[in-house]
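**Q** my questions are about this predicted structure, shown below with the sequence.
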Amino acid sequence: MSAAASALAGPSLSPETPHGDLLATLGSDDVPPEPPIRSVLFGPARFEEHGHSLATTHEVEPSGDATAAFFPRLQDNMDTLRRVRALLEQQSREGLHLGPAGHWLLDNANLLEEQLQKVRLSLPRNFFRLLPRLRDEPLAGLPRIYGVAWAWVAHTDSGLDLPLLHTYLGAYQRSRALTMAELWALPGTLRVVLLENLRRLAERTALLQLARDAAHQWLDTPDEQRQLTVLDAQFERLTQRGVADAFLLQLQQREDDLDAESARSLRAWLSLRLPEGVAVQARLQSQATEDHQSIRNAITTLRALDKVDWRRLFADTCAAMQVMAACPVHAAEREDCQDDTL
């Protein structure tokens, strides 16, 4: 395993690690994972409208705050992704089914680990402090360009469509110009928001897998040790984490593996907690498909960001750059000198 992959793997988890402890490794054990950054998909017309409206609602505080935290969730997001990686690797070694989303996370470990360094290189702290910050919730205190990037990720399902991004940035800046520092911070900030989204998706993927594993664990317990009181405790814990439905469905799907008496007891227990199993299964399958697509999109976008001609994109959407481009002296400079001037 490469050094990057080893780093992403995080702490080792033995097969004997108690199930409750595995839940705790993914963060707080009494709250569900945060929902993905995913909303209604926008086309050109909607992004044109949204760019204008977002610009008018973004109120900022002065830049230059030396005490401003550098994307306070970034390191925590990376730590969570590493813990999920470790868990999925353990489950893969045990031959458990991970699903497409889990495999995408495992297969792209190196790429995810590289993002932290890329963010820090593209957004050094002295540059980060130049960015105007949002005044109002829900993103108060974070750079305004973070709000711009967040809306983009939400309404593209973590995708990257350059003509659409051109439309969005142009519309935003016709209402309120972004600073040059903000524009050049956009690629790194997109990485930060994509990592935030991947953390949410990865955490939910892992928790759902743990819920199914808990069901298998109970079903595979010897008959004389299998108790419904254990199910009650597991159900309560997994309900707190927002993944109890996956636990219940897995129990239902394997109830025929039990002897007749145990199966009857389990069906009676499930009837009180899973009255509409077909509808729940359809919802979870739809969610899994959407989450898999979001993970694919986010990882594909992270790969594509390095190939974008950001200078050209900004020149086409920034009025200040267009004015400078019309200046013969500026136009005669080398591109690196032009960037320094801007």
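**A** Now that the structure is in, tell me what you want to look at.

**Q** from here on, just use CA atoms for contacts and neighbour counts.
**A** Noted.

**Q** what's the end-to-end length of stretch 61-75?
**A** Criterion C-alpha to C-alpha, to the nearest Å; first-to-last residue distance in stretch 61-75 is 24 Å.

**Q** buried stuff in it?
**A** Glu61, Ala68, Phe70, Phe71, Leu74 (16 or more other C-alpha atoms under 10 Å).

**Q** here's the one I want to compare it with:
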Amino acid sequence: MSASTTGSILDSQAPIRAELLSAERLEEHAEQIARQRTLLEGGIGRPLSPRVRDSGRVLLQCYRTLAEVIRDEGPITPAAEWFVDNFHIVDEVVRHIREDLPSGFYRQLPKLAEGPLQGYPRVLDVAWAFVEHTDSRFERDTLERFVRRFQRVQPLTIGELWAVPIALRIVLVENLRRLAEQIVKGRAACHEADALADELLGLAGRPARPLAFRSLHAAALPMAFTVQLVQRLRDQDPESTPALAWLDQQLAASGTSADELVRVELQNQAATNVTVRNVITSMRTMAAFDWAEFFEGVSVVDEALRADSAFGAMDFATRDRYRHAIEELARGSGRSELEVTREVIAHAKRAAAARPPDAPPGGRAEDPAYYLISRGLPLLERAIGYRIPLKQRILRAYVSWATPGYLGTIGIVTALLLALPLLLAHAGGMSPLALALLGLVALIPASDLAVALVNRSVTDLLGPRPLPRLELRTVTITSPSCPTGPTCPPRPCRKMIGSSRQRSTGWRASTAATVALPTPVSASSYCIGDVSGIRRKASGWAGSASAGSSTS
């Protein structure tokens, strides 16, 4: 069933499988569905967690049913065997969906205003279309091209991109649920057909009843039942088993035949085998996939920041902090995340253009981080019309007056902790002098408790704020050619010996020498030997460099 059809798509029992598209046609389909979708204005949409829980319950029931058939050594299809053997993967995926899709995060995802997935997240529709036209086969390059093409028309939010793996898992679980139910129902229909065939043929120690088929209604017979019954009665005498002739007549009246029905059923079983295998393989592959790398490869926000700033040189935690700031600003201003990103870049460019000619480049105001997490944030908030929540206003005021606020809070909490026992003691008739002594004695433990409570509260409310950091990258240095090859192999490092002056001289010599070395070698594989060795190497390298320069 296509994602563009009408009706509730979750009410269908048909497998999520449509025409298999090439990568190019899949990109065209992504752009097409992006043009057809409109978003819901306001509202929380329809909940998805009940369907996920129900799918987990249905899959567990199907697993138990098929496992019992295997224990009884009954006939089973390859798809059912794949499902039973890999059910631990399926169960883990269902558990991950429940953990990775909290209600607060789900409410923030944009929902569709129309279509078969009306009220559900837009990213679920994207994942549904991808799974539907790839036969549940996960490939990184294909998914990246699909998402990028979709974002040409409708850019996905940062939260939606992080939800892509969750949405894919939900659709895969939904597809596997439908296939598992189909397998179990087909197995039950075959069992009923075998029981009827035994009754018609007088097997299993019972007398033959050739006319037992008259209670059947051909229009309501499942395909698996009909095919199994045809195969059981095909080689029997038509005179003694008129059921086969009756089946042929009923099938001819409906415009088909027994041979055609068998062919279609075998094709369905083969398609089910392939799809179940693809679902299980995709689940296993996605569990080992680096989704952070995928996210940064398709995010339009990351693309804009990398193009006009040093965003790509930062480590992942810093980049993620920038993205969280953009998300918050977009939610509070009513603008899209891409619009907020462009506004940040515009502010940084204006600051660079206003830099005096004699000033060095790279000032704080020329970096997007200055407007996202530093002192330029109020300027950006005013520019985009950000509405600061009351809780955030209070926290900002508290942070701006950090020392007085911290000490004042400790004093207030200490006073409150002392007030209760002192009031009780006063009500009991204790003298003022005794109350004063009690207050002095209880002051130290009360203040200790107040400090612990305030520290815990401040940590929970504010949280850690790590400084922006550059990402550590592999550094290559140069070294002379080794006798064994152009690049020196790793050697065990030996501790440097000699005085501190010798060690510092050796480090300077080795550092200076690495600049003129012709052959690259990994910095992690270059080891420092003793000081005399360093000096000899440095002298040799310097002599080689001098000879080379004089020759040239």
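**A** In hand now; what should we look at? Since the structure is predicted, the reported quantities are computational estimates derived from the model, not experimental observations.

**Q** I'd like the buried residues of stretch 61-75 of structure 1 as CSV, with distance to Glu49 of structure 1 and secondary structure appended.
**A** What follows is these, written out as CSV (distance: C-alpha to C-alpha, whole Å; DSSP: H, G, I helix; E, B strand; the rest coil):
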residue, distance to Glu49 of structure 1, secondary structure
Glu61, 24, strand
Ala68, 31, coil
Phe70, 30, coil
Phe71, 28, coil
Leu74, 30, helix
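
**Q** what's the most distant pair in those?
**A** Greatest spatial distance among the buried residues of stretch 61-75 of structure 1 (C-alpha to C-alpha): Glu61 and Leu74, at 21.7 Å.

**Q** quick check, nearest of the buried residues of stretch 61-75 of structure 1 to Val323 of structure 1?
**A** Glu61 (26.5 Å).

**Q** what do we get in structure 2 for the closest one?
**A** The alignment partner of Glu61 of structure 1 in structure 2, by TM-score structural alignment, is Leu40.

**Q** how much space separates Arg46 of structure 1 from His155 of structure 1?
**A** 10 Å.

**Q** neighbour count: the two, which is higher?
**A** His155 (19 against 13; other C-alpha atoms under 10 Å).

**Q** do you know how far the spatially closest residue to the match of Glu61 of structure 1 that is not a sequence neighbour is from Pro121 of structure 2?
**A** Nearest non-adjacent residue to Leu40 of structure 2, counting by C-alpha to C-alpha, 6 or more residues apart in numbering: Ala113, 4.3 Å away. For Ala113 of structure 2, the distance to Pro121 of structure 2 equals 10 Å [C-alpha to C-alpha].

**Q** what does the residue nearest to Leu40 of structure 2 align to in structure 1?
**A** The equivalent of Ala113 of structure 2 in structure 1 is Arg135 (alignment by TM-score structural alignment).

**Q** next one: Pro520 of structure 2
**A** Aligned partner of Pro520 of structure 2 by TM-score structural alignment: none.

**Q** same check, this time on Asn175 of structure 2
**A** So Asn175 of structure 2 corresponds to Asn197, using TM-score structural alignment.

**Q** using the three-state scheme, assign its match.
**A** helix (DSSP: H, G, I helix; E, B strand; the rest coil).

**Q** how close does it get to Ala315 of structure 1?
**A** With C-alpha to C-alpha as the criterion, Asn197 of structure 1 and Ala315 of structure 1 are 29 Å apart.

**Q** what of Gly20 of structure 1?
**A** 53 Å.

**Q** hang on, the earlier thing: more neighbours: Asn197 and Ala315 of structure 1, which one.
**A** Asn197 (26 against 15).

**Q** wait, Asn181 of structure 2 touches Cys62, no?
**A** Asn isn't right for residue 181 of structure 2; it's Glu. Yes - look at Glu181 of structure 2 against Cys62 with C-alpha atoms under 8 Å: they come within range, at 6.7 Å.
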